[in-house]
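*Asks:* this one's sequence-less:
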């Protein structure tokens, strides 16, 4: 009996040894390689090279970029849809002018020193400037927020107002009531760059926005007395057309959709390889491999989207969201957005979905914080540093959060200057922009930090797989009416949204 028992045990042990181990679930972050992403970026660069050096909307470079994405999706088994849309834009009939006519003379550059509000009126104003309630040096202040700030304002002068505390709309209305012939906002001292002052509808006087550097210089001159500016705006409305590319997985719940998007267009000045070839290439690589996860891993339908005319003011994503019925919107669980992932002096930024920094101009929809945490936990596990980046609505997630759909994503940085603390975390050069070629001709395939892009592409794939399987932390995986998602996007202060 003892010999028999020993023999049986040996047979059992042998049987256990020969049982093959259970296969691990496929990992999309491992399936999507930097080589895949690089191949798509090289293709977009070639398309640009042979088509005028640009992939902007209404150019051959953009149209062929659309055909390339469609072709790649079809090879991966998708049935993509090319969704046309049209929008109203403005073009200069004659050149825009902002110039100092006294004391001395100076001419300022559109797009560098100043920009126009999307709701600006036309006009040609050459007159004195009044700086309104100028805050103390280095302070944000609340210039122009009260009607009393305009006490004694000279009728017909240009109002020069620093951004801060209250909305651009409120500041503008106070200036117009005081008789301003034009309004020139300028950025607050703690933030660089240019914004689009958000106003509610077209105005009948010119409205522009200057950098903090130019605004501070003009404010000193205005306080000293004798400052005169010429602000000339002569725009005409035109109708433009573009397209989005949409493709979704064959598996997954159609009432709990994960929208994964990136804008495909660039600016006219260059090929737009970092902005936003990187985001477009990363989600294309993820789309090509996602069906390898199998039906069990794709429980929620994933809808990939390549947006058109983002650089024209989020036109493609706006048209898409506006074209959805309330029922269709309610079926979207969340939006992931990837816009600039390989900035050569960049950061590993995660949209601040829980507003823990307190710097967001909007109140993020409920569930956005869970998306942020999903990215943060993933990179923390890999011991890769991250920082929160402003959830401003500046990219194509904006139209989604505006109607209460949770959103999140990654961002490697644009024109903002890298701090010494960030240089310690991510390497690179402090005091220089994240992307020194932002919106320029040098935004080519040479303008990429491949190591940073590789880790961002991993994050794209990881989050896509995680939410394809479950959106429990974001929305409880329950289908709900739009009214149950909470209010539409709320704005805090006057932080503008493109």
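*Replies:* In hand now; what should we look at? The shown structure was predicted, so the numbers you read here are calculated from the model rather than taken from an experiment.
*Asks:* going forward, measure contacts and count neighbours with C-alpha atoms only.
*Replies:* Will do.
*Asks:* which non-adjacent residue is nearest the most centrally placed residue in the chain?
*Replies:* Using C-alpha atoms, centre = their mean, the residue of the chain that lies closest to the mean C-alpha position is residue 395, 2.3 Å off. Distances taken as C-alpha to C-alpha, 6 or more residues apart in numbering put residue 314 closest to residue 395, at 6.7 Å, once the chain neighbours are dropped.
*Asks:* Could you tell me how many residues sit around the one you found?
*Replies:* A count of nearby residues for residue 314, using other C-alpha atoms under 10 Å, gives 21.
*Asks:* before we go on, here's another structure to hold up against the first:
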């Protein structure tokens, strides 16, 4: 019996293999990929309670250092060292990238029109008015497809304060065109509901005092051509240095890096717990759960940017510090800026421009990144909407040099619609984050359900791409080599199985 059993065993195995070939292939196709499995593990381990502990740390740091965590302040430096210390303990290669920037702090922002006060927000890097402001007639610039983007839009507005609608070009270009036409100040009003909080981007390009107001206030002022306006916008400006925190795994390919980032700095007005403690804390916990030496094919590089609130300075400096070859080493960039807004939306960056709004599609691969986030959240019962690549966050410079990008966003000063409230809950007609860029952006300003969901999506997508970026940029050389080796092994196994079957047939 034993000899017969030994002789028959190969036949049983071969028959089983032959009979199950198609079934096994179908089962394998239905099973999660290695990237999905790593993503699932990370999503389970990145718990909102652990993320909240990091948020508590940021709140306490801000409370004990003047109320904020703005770039170059003690609050920022302590936040950065909190992050860096945990990453070093987790085994990451951590670097602190120092860079210069122009620090600004608001001293005055007011607008009075024929004796009536209108809320206004000074734009970052705006030149200051004299103390007490400037008083001049209001010049209403008729909006067109490119409102206020060319000097010809203005006519002669010498000595006047221009009222300009947002859209089609940067705030910096609008104020420069107004200055070319002779304006002494610029008021830019929003083209959607909500406050307008912007930046002129580069202090060297800023020419006249510029502030932002709401759409409703702008439309009201549009009927007051020639009204007497007093504009008082003043800010402290001085040159300072700050630093990004960059952490990279010790394992994985260094020429096909998966990069994920969030800005760590707050505005000067408050502690910045939603903006952007939420993105920073979730990113930190994802990195800690992944660990410094994970079993991944691609290295993962995490970044906590500084001076985002001063015009994306830290992320721009980082990308510009890379050679073209070093930029090629980055397979993709994932961005997480405000992922726990208290009246949360569920936005995914519109990588394929399927919404057809504003900017076009992101670089090749951005559409696939978008679908990874949309698919994961949909599988977990969360319907999403696209959000345009407006250039307002740290993905901006990555996209400009052709690096595919994507990420998540729960909304800032924009207003939640009735349809969105019906879909996601929350309150229609109210900002996604009513405390955006204010002192009330505290621990009480976070929707932890939204934070939990988005952190899981962050962890899952990061884990997926740490294993393979094939869907984003094709089969990488090492992946192709691995597949070739697998094909060889399977061919060898088939050959051995054929020989065994032949031997069995002869024995029978």
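*Replies:* Looks like it came in fine. Source: prediction; values computed, not measured.
*Asks:* which position in the second structure aligns with residue 181 of the first structure?
*Replies:* Counting by TM-score structural alignment, residue 181 of the first structure lines up with residue 184 in the second structure.
*Asks:* contacting residues for its match?
*Replies:* Shown in contact with residue 184 of the second structure (C-alpha atoms under 8 Å, 6 or more residues apart in numbering): 158-162, 208-209.
*Asks:* Can you tell me which of those end up in strands?
*Replies:* Under the assignment DSSP state E, these contribute 161-162 to strands.
*Asks:* so how far is residue 170 of the second structure from residue 356 of the second structure?
*Replies:* Using C-alpha to C-alpha, to the nearest Å, we find residue 356 of the second structure at a distance of 19 Å from residue 170 of the second structure.
*Asks:* Settle this for me: residue 262 of the first structure is touching residue 396, isn't it.
*Replies:* Yes: under the criterion of C-alpha atoms under 8 Å, residue 262 of the first structure makes contact with residue 396 at 7.3 Å.
*Asks:* which residues in the stretch 251-400 of the second structure form strands?
*Replies:* With strands called from DSSP state E, counting those that start in this stretch, the stretch 251-400 of the second structure shows them at 253-263, 298-305, 330-336, 347-349, 385-387.
*Asks:* quick one, which of the ones you listed is packed in tightest?
*Replies:* Most buried of these, by mean neighbour count (mean count of other C-alpha atoms under 10 Å): strand 298-305, with a mean of 26.
*Asks:* Check the mean deviation of that one from the first structure.
*Replies:* Overlaying the first structure shows strand 298-305 of the second structure at a mean distance of 0.8 Å from the equivalent residues (mean C-alpha distance after the TM-score superposition for the first structure).
*Asks:* okay, that strand sits on what stretch of the first structure?
*Replies:* Using TM-score structural alignment, strand 298-305 of the second structure corresponds to residues 300-307 of the first structure.
*Asks:* Could you list the residues in contact with that stretch?
*Replies:* Stretch 300-307 of the first structure has contacts (C-alpha under 8 Å, 6+ apart) with 243-254, 256-265, 280, 283, 287, 316-317, 396, 464, 467-470.
*Asks:* cool, stretch 367-380 of the second structure as well?
*Replies:* 348-352, 361, 383-384, 405-408, 453, 457-458, 460-461, 471-472.
*Asks:* now with 6 Å?
*Replies:* Stretch 367-380 of the second structure is touched from outside by 351-352, 406, 472, with contacts defined as C-alpha atoms under 6 Å, 6 or more residues apart in numbering.
*Asks:* Would you check the span in the first structure matched by that stretch?
*Replies:* Aligned using TM-score structural alignment, stretch 367-380 of the second structure spans residues 369-382 in the first structure.
*Asks:* and that stretch, which residues are buried?
*Replies:* Neighbour-count burial for stretch 369-382 of the first structure flags 369-376, 379 (criterion: 16 or more other C-alpha atoms under 10 Å).
*Asks:* I'd assumed residue 276 was in contact with residue 441 of the second structure.
*Replies:* No: here residue 441 of the second structure does not reach residue 276: they are 9.6 Å apart, not a contact under C-alpha atoms under 6 Å.
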